[in-house]
Structures are given as structure tokens and as C-alpha cells.
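Chemist: Pasting the sequence and the predicted model now:
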Amino acid sequence: MAIKEPLTDLPIKTADSGFYRGFSVDVTVVSKIIIGVLVVWCIVWPEWAGEVLGAWNSAILASFAAWYIWVVAFFVIVCLGLSIWPTAGRLNLGLDGEKPEFSNFSWFSMMFGAGIGVGMLTWAVAEPVAHFGSNPETIMGITNGGTADNVRMAYKWSFLHWGLGAWACYAVCGLSLAFFSYRRGLPLTIRSGLTPLFGAKLSGLLGTIVDIVAVVATILGVAQTLGFGVDQFVAGLTRIGIGGLTNAEGAASTFGIIVALLVIMGASTLSALSGVGKGIKWLSNINMVLSIVLLGFFIIFGATFFGLSAMFVGLWDYLIALPQLSFNVFRSDGVDGSEAFKLAQWQGWWPVFYWAWWIAFAPFVGLFLARISRGRTIREFVLGAMIVPSLMCFVWFSWAGGTAIDLELNGGANGVIFDAANGDKIFAMTEFMLAPIAQTLAWGMALLIVVLLMTFLVTSADSAVLIVNTINAAGDEGPKARPHILFWGAALGLVVAGLLISGGTGAIQTAMVIGALPFSFVMVLMCLSLIKAIYNDGRREAAGVATTVPAE
């Protein structure tokens, strides 16, 4: 039986005129309704919203914790497998012979900035510190929290959450979208990644549902990142002398949240209007340079040798434990306070939360990675989008977090860093290091971190707005999307504000875990579709059948 040529045409109905000209009305309007209802619900009835979201979150964690753990392990296996599979690894994510649009430096900068650059400034210090105090080994009595024998455990778990699993979620989406959009000529939207399984049916209702799920997951995933970023941004503004943005407990006030979001979303909307090749590219390059400066400060003036040891020993422990950590699920016995109960609770707070976060973030980062990776091979994509960023995260955690731990253990910090709020820990640490030398230096470093945080937040927000508009416009990134950039910029800011007001970052976390669940099933189907497509392309090549859309 002769093998057929691949599907290279997936028409998606868009409006011919009016405000939604060029947009899929079904995807755009339904997505706006869902997000609008969420915003109104959280702002008008914050207590009710918090209770309902909390109940849903508990049910999902009780029933799907194992699913989240195992599905991310599956994504890692798929990405690594595709990179070493000869038929797949050499394939160009574009037409044969096509060259990349961006330099390696700009490519890495945009990946890191849009991916998890914001979270890095909060969690590179806060997470090793948190696991240094408590982790499964301390719960089981193997190590002692807050002591030197727990340092290795702190890094093993930190590297797990920000390593290969995180970037595999992004890479799965990015690979799928780039493959089907640039080799097949299909729309740059999530539904295109499922064509080997469902074919032309994705032009209709099924494809519409897939894209709506992706838009909602994207908004909630980015809202999680912006929620953490807003807290830290307010803490930074307070550190550099701008008052009135925090409440009596030192947390961001409603006024502080509004001010921060107006600044961030205003700048991100202007950047999004300029497109990927201008505003986002330049912002990404700026925040990469500032990141190198800040990281260099920690490496040279922080706990240099402590961080070096944490990096290599932590990496060894992580890689050795990765197979077991990737599949292990802690089961609760239902007895409050028991060891099994605490272990399951800890896993819900940390790995399950992170896997949901990365999955919710995946349509945004994946589509963005696809957009900036045209012309690269699958093997190059996996190396650049999965392994290199993981190593960058490990370096940050080793020297930023390592400096905090070393200052508390050996440097006389006496709780100054550990007792600070998560978003304020990096500011507390740099002030402790520099204030005795010169208060002006401490202020200058706090200002640098605020600027870096601002560029990361703007890069994430404007990239997300562009990606949502691309999905809504059936994969078209043309200028007709510009009026809707204003709407989604405002909508994203309101989602963050509404969830923060209704329950702080915990409410955002809850909504995000819920929104990630349906998209995790879509991602599994994307993996299966990609494997099927590459296998069939190998058969097509052997039979002399074209595997890419004809070049224009």
C-alpha cells in the first residue's frame, strides 16, 4: 500500500470583517468569556472563589498527583529519545537547508527570559533555603533540617524542579508546533500538533476546544509567574525607597499590586506591539546581560567555593536520583501528621505544583520557542531548549542559593535571609552582604535586581500576549492582531490582580493547577502525534514521497 503525503492544509475558519477580522471567533470569544468570568468571580466574590478553587485543587491533588509525576517523566523520555533517534535528530524544524533566524545568544536569551527568568530571581534563593529546612529526607529522619548534612538534599530537590522535567514540558510543545508549522505549513497553533492522530477533524469543534484549553492554560500559567513577580517587584521597590506599597505585615498591598501591574503590563503591552524581532528580542538581550552581571556578583563575591561544591555535588546527586525521583509517588495513609501523610503533602506542595506550573506554561513557552527556533534541527533544539537552560538554572541555584545558605551557616546572617519573605530573600541577602561596606552599593544592587526583574516580567507578559493572539488568530502573527493585544494585556493583569486579591499567590497556584490538568492530556497526544509523524516521514523518504510543504 502506497504511503500518503502528509497533511499540509488545515483550514481554520476566521472572521472576514469586523472587530474579529482574521480571528477564530469561537476560540477568541469563548476564551475571553472564561477569563472574564474568572476575573469577575475572584474580584467580586473572593471568599467564595477561594473556597471553590481550594476544593477543586484538593480533589485534583488527591486523584492526579501520580499523573502529574509520571507524565513529566514521559516528556523527558520523549525529548531525549527524539534527540538520539537518527531519523528524528537530524530533521530541520523548517524546510531542508533552512537557516536559523536568530543568533545563538539571542536564541538562548529569549528562551531563558520568556521561560523561567522571573521565577529564577525568586526561587534561586528561596527554594534551596526552603529545602534546606525541610524535604522528604528530613521528614523521614534521614537528614536534619537547617544543618550542614542537609545541603545536598536541598540541591537534589531544587535541581529536580527546575531541571530537565521543566524544560521537557516546554520542548514537547515547541518541537511539535515547530515541526508541524514549519515542515508541514500548518497554522502555528496548538491544534496543528495533533494532525497525525485526528487529521482534518481539527479544523472544526475538536480543534477549537484544544486551542481554548491552550489559551486558558497559558493565561493561568503566566499569571502564576507574574503573581510571584509582582510580590517580588513590590518588595524591591520598597527596598529602594518607594513606600506605601506594602501592608502592616510587609506583604504587597492592594495598592502596591495595582501600581506594579500597571507598570509591568503597560510596558509589556508596548513591547508586544513591536513584535518578537524588536521589543522582545532587545529586552531579552538586556535581561540576559543583567543576569550575567548579577550571577557574576554571587560567584565572585558570594560563597564561591560553597556554590561550586553545591553545583557539582548537587548535579551528581540529581542525575543519580533522577530515575527514581521521576517515577516515585508518595501515597498518603490519610492519617493527619503521619510520615506518609506529610510526604504526600510535601509532594503536592512542591513537585506536583511545579509540574502543573510548567505544563500550564508550556503552550506559551512552547509556541514562543517554536517561533524563534525555525531552521534548527530537532537535536539542536533539544540541546538548546532543554539541557542548556537546565544547566543555567543549576548555576543560579548553586551560587545564589548557596550564598544564602552559607551566610546563614557560616556568615553570621542569623535569620536575616531565612526569615525574609520568599520574594524579599534576594534583596535581604545582597543588603546583608553590601550594607556593611557601603549603603549606596546595597541600594545600587537592589536597583539592578528591580530593573532585571522588570525586564523579565515584561518579557514574559508581552510574549504571552503575542502567543495568545497567535492562537486566537489561527496561527497568524500579522499586524491585525494589534488591537487585541491591548485586551489580553489588560486581561492578564486583571487575572493576576483578581487572584491575588481573592487569596494571594495561593489562589493563583490553585487556579493554575486546575487549568493545567486538561492541557496535560493534550501534551501527551502531541508527543504521540510527533512520534507517529517522524516515523511515517522516515517511510516517506524511503519511498520518495515528499515530507515537507513545497517551498514558496
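Modeler: Structure received.
Chemist: Only C-alpha atoms from now on, for both contacts and neighbour counts.
Modeler: OK.
Chemist: dump the residue contacts of residue 351.
Modeler: By CA atoms under 8 Å, 6 or more residues apart in numbering, the contact list for residue 351 reads 69, 161.
Chemist: any idea how far residue 167 is from it?
Modeler: Summarising the geometry, the distance separating residue 351 from residue 167, computed by CA to CA, to the nearest Å, is 14 Å.
Chemist: Contacts only, for residue 420.
Modeler: Residues near residue 420 by CA under 8 Å, 6+ apart: residue 428.
Chemist: Assumed it was part of a helix.
Modeler: No - counting by DSSP: H, G, I helix; E, B strand; the rest coil, one finds residue 420 to be coil, located in no helix.
Chemist: How is residue 12 assigned, secondary-structure-wise?
Modeler: Per three-state DSSP, residue 12 ends up coil.
Chemist: Let me see the contact set for it.
Modeler: So residue 12 contacts 24, 203-204, 474 (CA under 8 Å, 6+ apart).
Chemist: Let's see that with 7 Å instead.
Modeler: For residue 12, the contact set (CA atoms under 7 Å, 6 or more residues apart in numbering) comprises 203, 474.
Chemist: Next: residue 102.
Modeler: Residues near residue 102 by CA under 7 Å, 6+ apart: residue 372.
Chemist: ok, now the one 10 residues further on?
Modeler: Residue 112 makes contacts with residue 389, as judged by CA under 7 Å, 6+ apart.
Chemist: So it lies in a helix, does it not?
Modeler: Yes - using three-state DSSP, the assignment for residue 112 is a helix.
Chemist: From residue 167, how far off is it?
Modeler: Residue 112 is 10 Å from residue 167, by CA to CA.
Chemist: and what of residue 424?
Modeler: Distance, residue 424 to residue 167, by CA to CA: 26 Å.
Chemist: Comparing those two, which shows the higher neighbour count?
Modeler: More neighbours surround residue 167 than the other of residue 424 and residue 167, with 29 against 25 (other CA atoms under 10 Å).
Chemist: tell me what the strand or helix carrying the more buried one is packed against?
Modeler: Per DSSP states H and E: residue 167 is located in helix 164-178. The helices and strands touching helix 164-178, judged by 3 or more CA pairs under 7 Å, 6 or more residues apart in numbering; DSSP states H and E, are helix 46-84, helix 353-372, helix 482-543.
Chemist: What is the distance between the next helix or strand along the chain from it and the centre of its chain?
Modeler: On the C-terminal side of helix 164-178, the closest following helix or strand by DSSP H and E is helix 195-198. In terms of CA atoms, centre = their mean, to the nearest Å, the centre of helix 195-198 is set 27 Å apart from its chain centre.
Chemist: So which elements touch the helix or strand that comes right after helix 195-198?
Modeler: Later in the chain than helix 195-198, the nearest helix or strand by DSSP H and E is helix 205-239. The contact analysis (3+ CA pairs under 7 Å, 6+ apart) places helix 205-239 against helix 25-44, helix 117-133, helix 254-274, helix 353-372, helix 439-472, helix 482-543.
Chemist: Okay, one more to line up with it:
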Amino acid sequence: MPATPHWLHNKNKETPVSVRPNSPLERWFAGVSPTMAIASIAMVFAFVLFTVTNADLANGLYSGAKAWIERSLGWYYVAVVSGVLFFTCWVGLSRFGNLRLGKDDERPEFSNYSWFAMLFSAAVGTGLLFWSIAEPLMHMQGNPFMEMAGVEAGGVEAAQVALRITMFHWGLHGWAIYIIVGLILAYFTYRRGLPLTVRSALYPILGERIHGPIGHAVDLLAIFSTLFGTATTLGLGVSQMNAGLSYMFGWEVSVGTQLLLIAVTSIVATLSAVSGVGRGILWLSHWNIRLSSVLFLFLLLAGPTVFLLGLYATSIGDYLAHFVPMGLWTDPQPERQWQGWWTIFYWGWWLSWGPFVGMFIARISRGRTVRQVVVGGMLSATLGAFLWIVIMGGTGVHLQLSGVDLASVANNDLTMVLYKTIEGLSVEWATMAMAALATLMIASWFVTSADSATLVICTILSMGNPNPPRSYRVIWGIGLGALAAVLLLAGGLQGLQAATIVAALPFSLVLLLICYCLVKAVHEEERAASMNSLEVLAAPGSR
């Protein structure tokens, strides 16, 4: 009998209720794991109840934990993220890069363009729209790298350092987290036949125990990170949408307006999640790229065209020359808190979104090889993010250097930076049209993150079913918006953001474990393949 890893023939011990339901309870849990469904709802309810009824205490606890992590474990986050980047590159470029995520004769379900559009849309959300201009403007006013290089704030050299830092925070280090999680989950799901859940990646060391309390805890952590990370982004997104509507139409910037925007956005995201990956999510992802291209083309032609074209190549070269030492740098003066406010915050944010984006990448990557996912995903996503930062951030930086005081706008109201940048180009006939387009993009980009998050949560609850029950997609899609609304009313979004960063700490340990499990699994597969080959050669008549 061929030598095969013992876990290849795993049987899922806790399967969702799939028989025809008879009682109301069975109908409620049809298609999902009752244990996970009850535990996830209880977890969310307890968290929201505690945050709403004890807002000051909750925010204090979350912020205090976040501050402790930044102060005491900043070095650990730096080490984990840099280590994950090197590990991801090794996996993609090693002999295991030719392994296909599925059967050896399978081919990708989606085209390269569709795959990239969905990957980028799910992963980026409204983050780049919010920070691509504001972040370099804030870094230009001072940072440790400028101090070490003796660069004065506000000048051309300061702008170059500021763009380098922004690209560093949105570059290879962060994308490596998403890509490696997606790759590992896709490997265990499509090549090993395990459920599409985070717990499956721990099978080489836990075995059948992944179906018990440990497995439930790992998947609940993934749901926690996905739900609360997305809700926090929704809070940031609606504040920027509200600013855009105020800029164009004079709408009041208020909690009431933002609640209305949350409701509309959540409904659209839920409809998209119900339609599935191949329809709503794919369609919206394509339109995200198209709308973004229109805005980029406007900024490129109406703005400093020659400056931006040269800046792209220059900034990539500058990034490549510095990203390794920047990735290993820890602030020798932690009392100034800069690294905690920026780099550690970003690393925690990427880590906290790792389960959600990674699982979605796994969902759309069946049939691709390991190398295609690693090299193709990291290069395309990073270059796409850099193009975004150079065109939008470069335009803002150029206006700042030319005398348009965008830095003061960023210091006073981050949500208005995008609109004031468009206004600063002084193309009167296009200002309102581009502001409307930018606001639509904020909504569209968020919707594609929210519908992806909803689908991921429901996939986990259904123990890996890529097409989970539609009723649960509706429940969690609406629930995601309701959660953001409740926390917005309670003033808890800032504390929620801190809680999301804290959630990155336990997931970082899970990430290290699943990386080890991948190495263990591919070596077992290699040994099994070698023994199979020897048995074939030794069989009668094989010569």
C-alpha cells in the first residue's frame, strides 16, 4: 500500500447540519456548526454588551493593552512580520513552488485579472483611500528616519522619506501575511481535502483534535479578527464618505448621517455576499479597478504628470534599497511612541486581518500553483499599492511642496485630505465630479471588503463550505453593519480599533504554527511521493 500521510484521509468529526431539518432548532442551524454558531454569537454579544455598557472602562482596557503591546512587544511584531516575509519568499521560490493547490491537473477557477481584482479589493478596502495621501503628509512633518538622516521637515528630501515609509507600511511585509495565510489554507483545503477553515492548517500537529475546543478557539479568533477589523474599517469609511457628502452637498457631518451610510453600505454588501464570489463580489471587484483607474488618470493628467511618472520608478528603487533594514529596525527611544503609532499599528492591523483576507485568497486560488500565488500575488498587489500611493500620495506631496497647505488639513481632519487634494489641482469643471467619484470609490471598496468578510465568517461557521447558507450571509452581513452602528453610537470605535490590534497577538502565534505545519506537510507529501515512485519501480513488470 502506498505510503501516505496519516492525515490525508481525515474525516471531519463535526459536520454542519445538512439533513432536512424537522424542528425549528434544526432549521436554524441547517448547514452550519451549531457549536461555532452559538459561540460566535455569544462572543459578539458579550463584547458589544461590555463595550456599550462600560464604554470608558472598555476603551481604557483596550487602549491600555494596545499601549502595553506597543511598548513591550514591538520587537516581537517586527520579528514576526519580517520572518513571515522571508518565509513566504522561500516557499514561493523553493522546489515546493510547483505544487498545485488542488489536483495536479486542475487549472485556476478565475482569470489572472479577476483573481487580482478580488484579492486587491478584499485586502485593501478603504485603507489606501484614507491613508495614501494623509500618511506621507504627516510623515513629512517629522519621523525618526528623517532624524537619523539629518533631513529637515517639510522639504523635498522629507517628502522622499515620507513616501518611502508609506510604501514600507503598504508593501511586501504586509502582503506577505495575507499571501502566506491564503496559501497555507488553500494547500490544506484543495490539496489535502480538509475544510476551508483556519483550524485545518494545524492538522499536522493536532490531528483530530482540531475538531475540539482548540480548533473552535482558533476559528473563533479568526471570526473575531474578521468581524471587528471590518467593523472598524466601516467606521473609518463612513466618516470619509460623510466628509465627501458634506464637501459636495453640505450634508451635516454627524453620527446620524454616518448611521444612514452604514445601513446603506451594509445592505449592498449583504446582497453582494448572498450572490456569491462568482457574481456580486467579482463584479464589484472589476468595477473597483475601473473606477480607480479613472481617478488615477485624472490625477496623473491634471496633476504633475512628469513628476509622478519619474516618482514611481524612483520610489520603488528607494523602497528596495531600504525595506530590509526598515523592516528590522526597532526604535531605541520607545518613549517617543512613533513606531507604536505607525509601524506596530500597521503590523498589528495586517495580522488581525490575516485570517479574513487569507481565507478569501484561499477561496479564489484553487488550481493555482504555490509560486503563482506567492510571486504573482505579492508582486502584483505590492506594485498596485505602490502605484496608488505614488499617484495619490505623490500628488498631495507635490501640492504641499508647491504651497498648498495640505499638511494642516491632515492635522485637523484626515477625512478631508482626499477632497482638498482634488480641489488643489484647480480643475474647476472636474472637481465635483472627481469628488463624487472618490466618494463612490470609498463605498465600493468597502463593500467588497465587507461582502468578502461576511462570506469568510459564514464559511467558517459552515465548517469550510465555500457556499454557506444564504440565511447566515444575510444575518452576518446585516450584523456587521449593526455592530459598527452600535459601537459608533457608544463611542467605541477607537477602543474597538485597539481591541483589533490586541487580537493580532494571539493570531501571530497561530501564524507561526501554521507556517511550521506547512513545512511539515510538504515534506511528508514529498516523502510519500518518493515512496510511491519506489513501489512502482519495484512492482513486477515495471522494467
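Modeler: Done, it's in. As the structure is a prediction and not an experimental result, all values here were calculated from the model.
Chemist: In structure 1, what residue corresponds to residue 358 of structure 2?
Modeler: By TM-score structural alignment, residue 358 of structure 2 lines up with residue 366 in structure 1.
Chemist: So what's the residue count around the nearest residue to that match once chain neighbours are set aside?
Modeler: Nearest residue to residue 366 of structure 1, sequence neighbours excluded (CA to CA, 6 or more residues apart in numbering): residue 174, at 3.9 Å. Neighbourhood size, residue 174 of structure 1 [other CA under 10 Å]: 28.
Chemist: What residue in structure 2 is paired with residue 174 of structure 1?
Modeler: The equivalent of residue 174 of structure 1 in structure 2 is residue 182 (alignment by TM-score structural alignment).
Chemist: Show the contacting residues for that match.
Modeler: Listed by CA under 7 Å, 6+ apart, the contact partners of residue 182 of structure 2 are 358-359, 361-362.
Chemist: ok, the residues you listed in structure 1, which still hold?
Modeler: Contacts from the contacts of residue 182 of structure 2 that recur in structure 1, judged by both residues aligned by TM-score structural alignment, their matches' CA atoms under 7 Å, are 358-359, 361-362.
Chemist: will you turn these into a markdown table that also has neighbour count and distance to residue 438 of structure 2?
Modeler: What follows is these, written out as a markdown table (neighbours: other CA atoms under 10 Å; distance: CA to CA, whole Å):
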| residue | neighbour count | distance to residue 438 of structure 2 |
| --- | --- | --- |
| 358 | 26 | 27 |
| 359 | 31 | 28 |
| 361 | 29 | 26 |
| 362 | 27 | 30 |
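Chemist: Mean neighbour count, the helices and strands packed on helix 164-178 of structure 1: which tops it?
Modeler: Stretch with highest mean neighbour count among these: helix 353-372 (a mean of 28; mean count of other CA atoms under 10 Å).
Chemist: residues making contact with that one?
Modeler: With contacts defined as CA under 7 Å, 6+ apart, helix 353-372 of structure 1 is touched by 68, 72, 102, 107, 111, 114-115, 161, 166, 169-171, 173-175, 177-178, 214, 217-218, 220-222, 464, 467, 512-513, 515-516, 520.
Chemist: Give me the aligned partner of residue 19 of structure 1 over in structure 2.
Modeler: Per TM-score structural alignment, the equivalent position to residue 19 of structure 1 in structure 2 is residue 28.
Chemist: now that match: how far from residue 511 of structure 2?
Modeler: Counting by CA to CA, the gap from residue 28 of structure 2 to residue 511 of structure 2 is 33 Å.
Chemist: Equivalent analysis for residue 370 of structure 2, please.
Modeler: 18 Å.
Chemist: list the buried ones in the stretch of helix or strand residue 324 of structure 2 belongs to?
Modeler: Using DSSP H and E, residue 324 of structure 2 sits in helix 305-328. If you call a residue buried by 16 or more other CA atoms under 10 Å, then helix 305-328 of structure 2 has these buried ones: 308, 311-312, 315-316, 318-319, 323, 326-327.
Chemist: Same list, the residues you listed, but as CSV with distance to residue 338 of structure 2 please.
Modeler: Formatted as CSV, the buried residues of helix 305-328 of structure 2 follow (distance: CA to CA, whole Å):
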residue, distance to residue 338 of structure 2
308, 28
311, 26
312, 26
315, 22
316, 24
318, 21
319, 20
323, 18
326, 14
327, 15
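Chemist: circling back: make TSV out of the contacts of residue 182 of structure 2 and add distance to residue 14 of structure 2.
Modeler: Conversion of these to TSV gives the following (distance: CA to CA, whole Å):
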residue	distance to residue 14 of structure 2
358	23
359	20
361	24
362	22
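Chemist: What is the neighbour count of residue 135 of structure 1?
Modeler: 22.
Chemist: Just give me the match in structure 2 for it.
Modeler: Superposed on structure 2 with TM-score structural alignment, residue 135 of structure 1 falls opposite residue 143.
Chemist: any idea what sits nearest that match, other than its immediate chain neighbours?
Modeler: Per CA to CA, 6+ apart, closest to residue 143 of structure 2 is residue 338, 7.2 Å.
Chemist: Now check structure 1 for the residue matching that neighbour.
Modeler: In structure 1, residue 338 of structure 2 lines up with residue 346, judged by TM-score structural alignment.
Chemist: From residue 233 of structure 1, how far off is residue 426 of structure 1?
Modeler: 12 Å.
Chemist: for residue 95 of structure 1, same thing?
Modeler: Distance from residue 95 of structure 1 to residue 233 of structure 1, by CA to CA: 43 Å.
Chemist: which of the two has more neighbours?
Modeler: More crowded of residue 95 of structure 1 and residue 233, by other CA under 10 Å: residue 233, with 28 against 21.
Chemist: So the counterpart of the more buried one in structure 2 versus residue 118 of structure 2, what's the distance?
Modeler: In structure 2, residue 233 of structure 1 lines up with residue 241, judged by TM-score structural alignment. Distance of residue 241 of structure 2 to residue 118 of structure 2, computed by CA to CA: 22 Å.
Chemist: same question, residue 270 of structure 2
Modeler: 16 Å.
Chemist: same question, residue 4 of structure 2
Modeler: 35 Å.
Chemist: Which residues are in contact with residue 143 of structure 1?
Modeler: Counting by CA under 7 Å, 6+ apart, residue 143 of structure 1 touches 137, 149-150.
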